[in-house]
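# Give me a 3D structure for the following:
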Amino acid sequence: MSPSQFQELPDKMMVLVNKLCNHFEKSWQANKRPQAEAYLKKVPEEVRPILLQELIPIEVDYRERNGEEINLSELVARFPGSDRASLEELLDTRVVHQTELMPATSSGQVYAEATPPEELGDYRILEKLGRGGMGTVFKAIHKRMDRVVALKILHPQIQADAEFQKRFDREVRTAASLNHPHIVTALDAREDEGLLYFVTEYIKGSDLQSYVANHGPLPLLTAVDCILQTAQGLEYAHGLGIIHRDIKPANLLRDEQGTIKILDMGLARLISAANEEREENSALTSTGLVMGTVTYMSPEQARSTRDAGPASDVYSLGCTLFYLLHGRPPFLGRTAVETILSHANEPIPRLLDAPSLNIEGSLRREFERLFQRMLAKDEAKRIGTMQELIVELDRLQSRVAAIETETEVIAYSSASHNEISKGTKTLLASLVIFVFAASMIGFLYWRSQNGDGESMVDADPPATVRPAVVEASAASARPVATTTTAGYPGLSFNGNSSYVEIDDFPAPAEGPVTVEATVNVRTYQTANVVTLTGDRMTALFLSGDGRWGFARLEGTTSQLIQATEPAELNTTTHLAGIWTGEELRLFINGRQAETTPLEFELPPQTTPALYIGGCRPGALPHERFVNGDISRVRISTAAVHTSDYEIPAHLEPIDETIGLYLNSPVEGTTVTNVVDPDQYRGQIVNATPTVLSSEP
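Sure thing, here's the model as predicted:
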């Protein structure tokens, strides 16, 4: 925010903006993960751009401290009305705290960013590509050779470390000696104008973290192939005595041909060497050059960098495989410390625990055994070498490929049959229409010849014909949910960061409640479709094994049910969860579902709010996001359905309805409550407008 913009605000508004910024930062300090979108709603629309320019750098700062990455595409999706260039500038802004020590994050400290000149040594800077824990990456071109390269300028605080400088020349020579198709090639490393930088080959492609975040989890065969290629590159490096120590999806680049390239191999060795030296000469266990990302870090590496050997890279690779298949890491706490403790103490999750990973029998068991060995907490029980891992992955990859090939053949035959049937139906329909049209033309011609043609134009409608639009009764005079010609308007959720928050929605009251939603999910993952938080938390959810369910916290008792049949993917489904005041019921597409009880402890005393598609990070102990589309969300303080019912084409509020959302096309970043457009408005975070098919 430029000082002039802020100073031009009226005094009262200036005080309010300052107060909101202070509250926003204090909430981040308390790890409450406030959302900038909610704060923007507290000021007039014309002041929001000024407030946003102050809030974004604060959020970026604290998220990076927690080891999270924030990119421009996320900001553009969250703030669609903002100028892209301004958002990029805000992303580069860092809040510097001079009087307090910044805690180490999962990828190191939060470092100030070096500003490069237009030319650096033999290179001309073209554009910024990204920023990581160790440096900022630019696209550049060698002035004499006319070769495009990636140039990473190390953060000044890293360069200032004496142990780092001592090893720079020696270690970069080692990095340059690495020559493998799955390791990004180091081309140059030097110091110019007081800046240390690495130069590597420029790869056209995307890192795996960004790809999964934007497109969803990978198919099993693709994920295994990515891990196998990475293991081959690491086997080569391990043979030279080099341990990466920071394997994660963001450090694996996939080019346009599907080849995996490991990033930061040289820098990983360089920084870990400096860290080991400091550990040996100090009582401290960390220098601030924290090597590794805690989300993917082995238990022994979390204890000490010196304990990280080849098996640590195996562990990180296992965590990466889980992320590629589920869109989330296997262990994730609210803080870096909680995440480290989860790696050490929490049970290893199942790798294929989702019906979308449709592998059964002995092959499924072999995958689970391999994954358990990759993530074994005891290093002695873990797969110890990349060579052993490659053998296992290569064997399993071949078996999965054989299954998928067989499935494709069956699918092709079925599709061919359906196309023939579809063509036949289209031909018959065309013939019927032609015959009908010909008959009508003949009839009209006959009428015109008999003198009755004029009456068809001028005659009044018969008294028995009702108008097309009738006046609603007083009991149903509130707005009605609508469908478009294509289906139900709603929102699309990405499965890892998108949700709608209605932060002033009342907590669930004592007595009956019905939660309804129309949903189309793309993948099976544990997700909360609709959540009412508060002392009586109530949620409509999808379980990890792909079954719809409903939950209610009554007093200190958690009650949950889930359907016995799995949910259908990529299919519009109408859900209704009902708490009668005594028991839970679940209706799927208007029919009461057969259910079984589910053991799970719901969190007590959560802050009252209504969430759709997921929850604000920190609102609940676990993040559960929907990967799919949601429409027609209705909350009513009554048991609306007592028996099977027909799905209405138009959903409207009843007398007991307190909230009805996503019933008309969404515009902007808020959703409106049909019951009362001025009350309980919702904030959209990272979700985009869509239309669900009206055909189940």
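# Please count neighbours and contacts with C-alpha atoms only from this point.
Fine.
# can you pull out the helices in the stretch 401-550 of the chain?
Along the stretch 401-550 of the chain, counting by DSSP state H, counting those that start in this stretch, helices occupy 455-458.
# neighbours around the nearest residue to Y123 once chain neighbours are set aside, how many?
Nearest residue to Y123 in three dimensions, chain neighbours excluded: H142, at 4.6 Å (C-alpha to C-alpha, 6 or more residues apart in numbering). A count of nearby residues for H142, using other C-alpha atoms under 10 Å, gives 16.
# didn't H142 look like it was pressed against R124?
Yes. H142 lies in contact with R124 (C-alpha atoms under 8 Å); the separation is 6.6 Å.
# Proceed likewise with the subsequent sequence, for comparison:
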Amino acid sequence: MAGEKSLSTLWGRVLIVEDEDYWQQVLRETLEDTCEVELASSYEEARRALARAQEEGRPFHLVTVDIGLPDLEGHPAEPGDSSYPQVKAGQRIVHYVNLHYPQLLCIVVTGRPDISTMQVRDFFKRYNVFDFITKDRFDLQEFREIVHKALMEARQQGQQAGGHRIGRYEILEELGRGAMGIVYKARDPNIDRIVALKVLHPTLSAYPELQQRFRREARSAGRLVHPNIVIVFDAAEDRGTSFLVMEYLDGPTLAAVIEREGPLSVPRSVQIAIQTCDALDYAHQQGVIHRDIKPSNIILLPGDQVKITDFGIAKLVEGPQLTRTGIVGTFNYMSPEQAMEKPVDHRADIYSLGIVLFEMLTGRVPFQADTPVAVALKHISEPLPLPRTLNPAIPPALEAILLKATAKDQEERYQTAGEMAAALRAL
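As a prediction, this is how the structure comes out:
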């Protein structure tokens, strides 16, 4: 269209999530000369806009979030907790963005000045919130500068491609992001090999304890050599940036396959589960617990060969200096003992794999709720829905295996992943 600006001449694409007409107009008019802006007035509209942008290949680079959206009020983060109801409702949308679009930065723009307290600011830092702006002190130029700074940081982190290097590795493109780091496709010029680089997130580099966790990841993952585990070639540091060098895998995650195809067939689900069991059994024998088994950490190569990735929060069992507790893992697949911050061993991985098997067979996770805390409580106290009620094609013997793997009591589960693999092979 004549006169229309191309995205290359703009700072980036911004989704403004705001329900008040006045503030929609103010924010849009402040940014529309320098950004491509889209509006959403509710949580559901925001979810649809994010999904649509992703499907069209035109993802957003930044989201501004109003805390008190109308379809979120009255949904406190924890049952029975009415303190800061709108702030905790805001957790829902910020958490959603962080979980499903981890490359996106968020800016909170709110009419509630109490969210500027350090306690709540620290809470939102966990969810990739770039900055906070309160409407009672809103300044147009300051808002533009904050947005520009956020978009430049996103560009710096997400577009380190085209000749940029980390160490000796030439960065080709960004593959994805997680809580601990950013993964790039890269080339090793020494041997002309395509690799994957997992780089410690720059916003975490100031925290020594997280750098230590990253180094522990390198040591634990580097010990594992198995056909169903991603190979770690090297661990290094470049100008203060810590990174892992891993084999590059050109295949979808199990999460993407389930999202695209829905429930998988029984034979396919069983074969994927068996391979995952084999990999976990090997890792457990090496003293390594994954602690975050989920579909997005399982890559499927041609022929459905499984490759488990992201031992980023694995901990060596025998390491006496390491805490044996702490909530580490993803809530939808988290074992009851992890949710209760009790001592965790390899049987937590067996529980999580049972939940993954449930999702493969039914197309959904067993427990759903508005907040991560509520999901964790269900893992602790609610019985698992019977899989055959959701998919009658599941054989009773397979349902029995799944239910044993996901027993609340560790002692009632399979005691090794090898035992679970043997049961699956006997079907």
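# before we move on, the earlier item: show the contacting residues for the counterpart of the residue nearest to Y123 of the first structure in the second structure.
Using TM-score structural alignment, the partner of H142 of the first structure in the second structure is D188. For D188 of the second structure, the contact set (C-alpha atoms under 8 Å, 6 or more residues apart in numbering) comprises 168-170, 194-195.
# which of those residues are buried?
169-170, 194-195 (16 or more other C-alpha atoms under 10 Å).
# Dump the residues you listed into JSON lines; add secondary structure and distance to Q368 of the second structure as well.
Shown next, in JSON lines, are those (DSSP: H, G, I helix; E, B strand; the rest coil; distance: C-alpha to C-alpha, whole Å):
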{"residue": "Y169", "secondary structure": "strand", "distance to Q368 of the second structure": "42"}
{"residue": "E170", "secondary structure": "strand", "distance to Q368 of the second structure": "42"}
{"residue": "I194", "secondary structure": "strand", "distance to Q368 of the second structure": "39"}
{"residue": "V195", "secondary structure": "strand", "distance to Q368 of the second structure": "36"}
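# just to revisit the earlier point, could the contacts of D188 of the second structure go into JSON lines alongside distance to R48 of the second structure?
Listed next are those as JSON lines, based on distance: C-alpha to C-alpha, whole Å:
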{"residue": "R168", "distance to R48 of the second structure": "41"}
{"residue": "Y169", "distance to R48 of the second structure": "37"}
{"residue": "E170", "distance to R48 of the second structure": "36"}
{"residue": "I194", "distance to R48 of the second structure": "35"}
{"residue": "V195", "distance to R48 of the second structure": "34"}
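# quick one: which of those residues is nearest A161 of the second structure?
E170 (7.9 Å; C-alpha to C-alpha).
# L553 of the first structure: neighbouring residues, count only.
When neighbours are counted by other C-alpha under 10 Å, L553 of the first structure comes out with 22.
# So what does it match up with in the second structure?
Counting by TM-score structural alignment, L553 of the first structure has no partner.
# Need the counterpart of L321 of the first structure in the second structure.
With TM-score structural alignment as the criterion, L321 of the first structure matches L357.
# helix, strand or coil for that match?
helix (DSSP: H, G, I helix; E, B strand; the rest coil).
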